[in-house]
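>>> below is the structure, and that's it, no one-letter string:
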């Protein structure tokens, strides 16, 4: 009875912690239990002591004035001494953007209603008409081989079409002549263009992402907006934005570019402005830009503005025709020759009204950039990655059905099924995460952590699907030429992975480094309270944090033992178990992350390996959630379940792997194995999908189906016999001829090929196995298949190299 009473006491407190009920309720319950035990129950005195001490401790913690002065005050004084110094750029990065579902995942107890309250992704009628009209027309004008290997630029008529149809104005409000598209609309345009030509997509997306247009809309003066936005909308001005310096790279705080506040006499008048010097590189559209957005550090050594000397980073807008502005020669980004190059300037004087937002915005440039990046990272680069998934699914599935080896389509081999399954599931998951995040943007959120997740993890996923597509195509994808629809995209992959900071940086420093502070329910509040010297706010955040930690310490082992079965699911049916599995892993992730943060403190921002593993876990919890939400949005089509199952299984497997990597390398020796046992008491539970699921996905890509159509929806489908159009035409022809092929093979015991099709059709017709129409279908399918399988050839003259003529020895031999 004595032991049972103690067990019941702590079981009851554990239940309160599991349910995250208030501290005062736990104190009241323990006090009532202690009084009952001490006064009414004949138990041994140690039991009385346990009940009494527990009640006293909880009551003490529930009494705020007492707790605050005796416990919180010394902790507050200590916390202020160990709180790491935060640079201005770090503060501004933390202040930028908002949190949403990422914060729910970090709570350890996600409220699924928050996810399902987000509006379903959709395009407006105007946006859909633009995608079906001008975007489709532009795609038909593009020849990526000619653009990249011959012209090394978009043709003049394409540039003119882009300007006339206002492709450069998707983010500009209609009052200034822009299209004023939603984030979904903007992304749909970039996605479709990217399935046709990355050069065209980049040329369109850059003015519609981080750059002068967006900065002007959010921070420009009325005069700046009225002057520049209509010109940008009409394409009269082509913008670029220069941020990256050779010595600074991704560390904007170290940029050497500088503007010094000074006065100059212009037309007999003294003008206050800045003398700016810079050296920037990797600047997209710089070679054709008419207006240059520029970020630079600002100094006021003479005190002309009446304040401190070092004012911070400033953003300005400078016409490229300004004396002293130098637009350098072009860079050549691999695989996608969009306009890109350096820009320099030496002591270029700009008046104050060229500063974006005017003089009052001097020194606010980094905050302005972080505000825009919080949203912009989620649109364009992820759209390119989604496009890569669509292209790989559409064309690799088709090619694997067309191409025969050992008397059957190569897509029927289990070795090929594996990459096909990865391609299909990755494409499904990428688009799910992208569209969900775009919905948050269109609702007015600026999900800075989720944007970083999309940039890093979708560009990496694109690399994987394109690599798989290359492997399936083999030599077809290696030999360059107009009919090779993969090699240019493959060569261009590092561009999206490197831009805005390489993914190594994004994963190891931004996703969790920023996410841990922004998404944690109490950590930022504690830091701000310490900076503001607010003991009351610190006390409130601290003890809520303690309760949060205890709750997750209870929830993690319970959900680990039950596999999450005791947690609620927002849906019933085949995916209900997946929601519960996410609940279970969220509790393990949150408990582990919280303890790591408490132990490392300010040193955590230098623990990049741990941070990277936590980033992997957070990213895949988000992508698994997005995958499940997409399935619901699509109406739960049963034929899509293999894609959902494969994507979710893979994400949850990666979450588990990341956490086990943390336990092996936990900063406090001995605690890692304990946490591993608490969070995964029954061992590893999350394996990747089985071969049967992969087989079903592969077959989805090899045949025409509603599921395949949903997967590749939004991609450009050429209707002419160019590289991609020929594959799609051959795919249709092969599927149409499939019944006749089966009849021929069953009757003649031979496999049709381009070399024997005429003879086989003659025999089959004579035997009455097939009709004349079916014979024509078979011949057409084989002819088109042969053209698809062929690779490009070039004469020596066409190559135009130093050996354009045959070497003498070869000439003599011939």
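Noted; the coordinates are in hand. Remember, it's a predicted structure, so these values are computed and weren't measured experimentally.
>>> going forward, measure contacts between C-alpha atoms and count neighbours the same way
Noted.
>>> quick one: residue 192 is in a strand?
No - looking at residue 192 with DSSP: H, G, I helix; E, B strand; the rest coil, it is helix, so not inside a strand.
>>> next up, a second structure to put side by side with the first:
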């Protein structure tokens, strides 16, 4: 009897783990019961009952009549209503690798079949040519402190070289670069100056250019796109209002369909008695608005006289309005902290525009929200994530060099464990950010519009940017506190809130958007069930519901089996150091899928108001994405063994974060009995995932402080000036000189401890060592150069009494 029971249990576990279809479960169950009846003496009633249940489950007409039909009636009543904006947001974009992570069984072969991102020869030439030249033209201190704008020659260079038309197709005179190239160009510029990066980034992100290419009429494309590509037109897009930030669907700006007259500012022609819109708006935080020549404008359109159709409330609409048009107000500026990019308000009252200024023309009246969220799923993968990656790469480059050059107690500060712990976070998070964006960009260039992944990138990259820059500031200490041309961190640090706030505030993105979209779009059955309810399609609901029940049952078994075995029975596409990571991700993918279903089951429509729980579910999905992105990047780079500390930190931290999110979810699930029941399924042997070890962290810190391939790969696209007179450019020179002089400096310290010197300062002791034959002339020259460059690195600016002019002869003062 015990053996029979064991066989039954093993069979159930095997069928559940392998996700056997319903017919296989049925056949196995009937076979087992038949064996019990005919060989084990069980009552024939068991077999009859099982046959009845099997018939109900497998014969669709019977199943629909007795089981799924009644459930469908209840489901239709409890399915939460969605607003039009919610429906359009959910329908926006596509699902891609995020669907695999939601499946409980990611297909890693598919992951590694995605092409590694790369630049075309034309894109590489642009990155190495005009982008490098633009970076050399940027003086960020002058821009942010003195001019509070880009110099005219920089603006002109940006326009002339096509930076504003990177996404515009070549048929319209644009560069038509890939999303990957677009992101890398923005990243490089951002490592030199945030103001220039934002000025280039915005016209290539969500705005008139993107919207026109997807939805514009042929006349609009033919007129505007060539002008946008060459910088003849400078665009901005006005969505956010003082009363509607993250809740963009609540914008109070409105337009009323009517007849009127206007003068076209582009041609000077007068048009009388035409059908158009009288628009009133007040917008703020609109990047490039103060200098824009064309205003993309989002507003709610009303048609009280039914001049367009039978709807009075037409919906959110997007239009293109020349800023020279009568009634358009621009020119005033906001001042975003740490940057000087053009940003400001725009407003207008009862401004009449013709219908053909609607993007896409009359046919797209009321389609604005759908247009915006579809384009946002692309833009949020590129702009702010690229700026965040730039911050991570830049912080890794400058902090690694500074921590090796700067000494305290005769030791490079990067060798102190407290500092190397912070440096490990800088390197590890930079690897995570870069990997996450690279994978998403691969999807974009394959034609995907991964809306869920774009939300993950927006939130997690900007949050990691915040942490990385905080750690870099801490390590630099006083060097990063004093403002001036020598301070290469402060402006980026001051700008952190910009990335956190725009394109969907981070609190909202984490607590509502990531999982709010992911739960419906990525789940293999939920959206099918909801659509079936909305369309009253009982047959489709039947298929989806039965599949959903099997999915839940399988994930219960998979979570338990993978937890009991430490996921060692799960498959892995790679052997060696990273093999177990794939297995652990599979384990947590099954657990995440199970918890998602249990959350929706126990909370129903109220889940979207349980933002803390939704945020933790989003954290789980995000952690799985970050882990798989790091593994994909490692393989794309050729699996270099030297990079293992970085990939280990990135993946182990992501797995630990996933574990903590699961733990917090289980602790706070309102149905406490359900939470208690789920815990032993997911953590049958307890929680054993830990962040990366101190040893791994120290290895990363050493890699950041040592010139070499690993450091170069991690900090690729950081603009590095060649001049020793540049605050960033001097770092590489100083780092190499410092390393070369370390042995001689150690010799000098020993000589000092042995009482060989009479001089009271370092310069005097160095002279004594040379004169006394204790060091060679070559060693003397080497140490002298290293010390001079070290001084250039560690000194901070001072100013006259009015803080107007900094001391340009600072390096010439006689050092102690």
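The structure has been received and is ready for your questions. Quick caveat, the model's predicted, so the values are computed rather than measured.
>>> count of neighbours near the alignment partner in structure 2 of residue 511 of structure 1?
Mapped onto structure 2 by TM-score structural alignment, residue 511 of structure 1 lines up with residue 514. By other Cα atoms under 10 Å, the residues close to residue 514 of structure 2 number 27.
>>> do the same with the one 10 residues further on
As a burial measure, the neighbour count of residue 524 of structure 2 was computed by other Cα under 10 Å and equals 19.
>>> residue 5 of structure 2 too?
10.
>>> which residue in structure 1 aligns with residue 366 of structure 2?
Using TM-score structural alignment, residue 366 of structure 2 sits opposite residue 363 in structure 1.
>>> contacting residues around its match?
For residue 363 of structure 1, the contacting residues are 297, 298, 311, 312, 313, 314, by Cα atoms under 8 Å, 6 or more residues apart in numbering.
>>> ok, for it, nearest residue in space, not its chain neighbours?
Excluding the flanking residues, the one nearest residue 363 of structure 1 by Cα to Cα, 6 or more residues apart in numbering is residue 312, at 4.2 Å.
>>> what do you get for residue 704 of structure 2?
residue 400 (4.6 Å).
>>> cool, and residue 568 of structure 1?
residue 580 is the one closest to residue 568 of structure 1 (Cα to Cα, 6+ apart), at 6.6 Å.
>>> and that neighbour, what's its match in structure 2?
In structure 2, residue 580 of structure 1 lands on residue 583 (TM-score structural alignment).
>>> got it, and residue 663 of structure 1?
Checking TM-score structural alignment: residue 663 of structure 1 goes with residue 666.
>>> that match against residue 673, yeah?
No - checked against Cα atoms under 8 Å, the pair residue 666 of structure 2 and residue 673 is beyond contact range at 10.2 Å.
>>> the two: which has the busier surroundings?
residue 666 (22 against 9).
>>> count the residues that sit near residue 307 of structure 2.
Residue 307 of structure 2 has 14 nearby residues by other Cα under 10 Å.
>>> did I read that right, it in a strand?
No - with three-state DSSP as the criterion, residue 307 of structure 2 is coil rather than part of a strand.
>>> now it, nearest residue through space, not along the chain?
Leaving aside its chain neighbours, residue 307 of structure 2 sits nearest to residue 257 (7.0 Å; criterion: Cα to Cα, 6+ apart).
>>> tell me the contacts of that neighbour?
275, 276, 277, 278, 301, 302, 303, 304, 305, 307, 308.
>>> mind running it again at 6 Å?
276, 277, 303 (Cα atoms under 6 Å, 6 or more residues apart in numbering).
>>> returning to what we had before: which helix or strand contains the residue nearest to residue 568 of structure 1?
Element membership for residue 580 of structure 1 (DSSP states H and E) is helix 576-600.
>>> mean deviation of that helix from structure 2?
Taken over the aligned residues, the distance from helix 576-600 of structure 1 to structure 2 averages 0.9 Å (mean Cα distance after the TM-score superposition for structure 1).
>>> that helix - contacts with which helices or strands?
On a contact count with 3 or more Cα pairs under 6 Å, 6 or more residues apart in numbering; DSSP states H and E, helix 576-600 of structure 1 meets helix 535-562.
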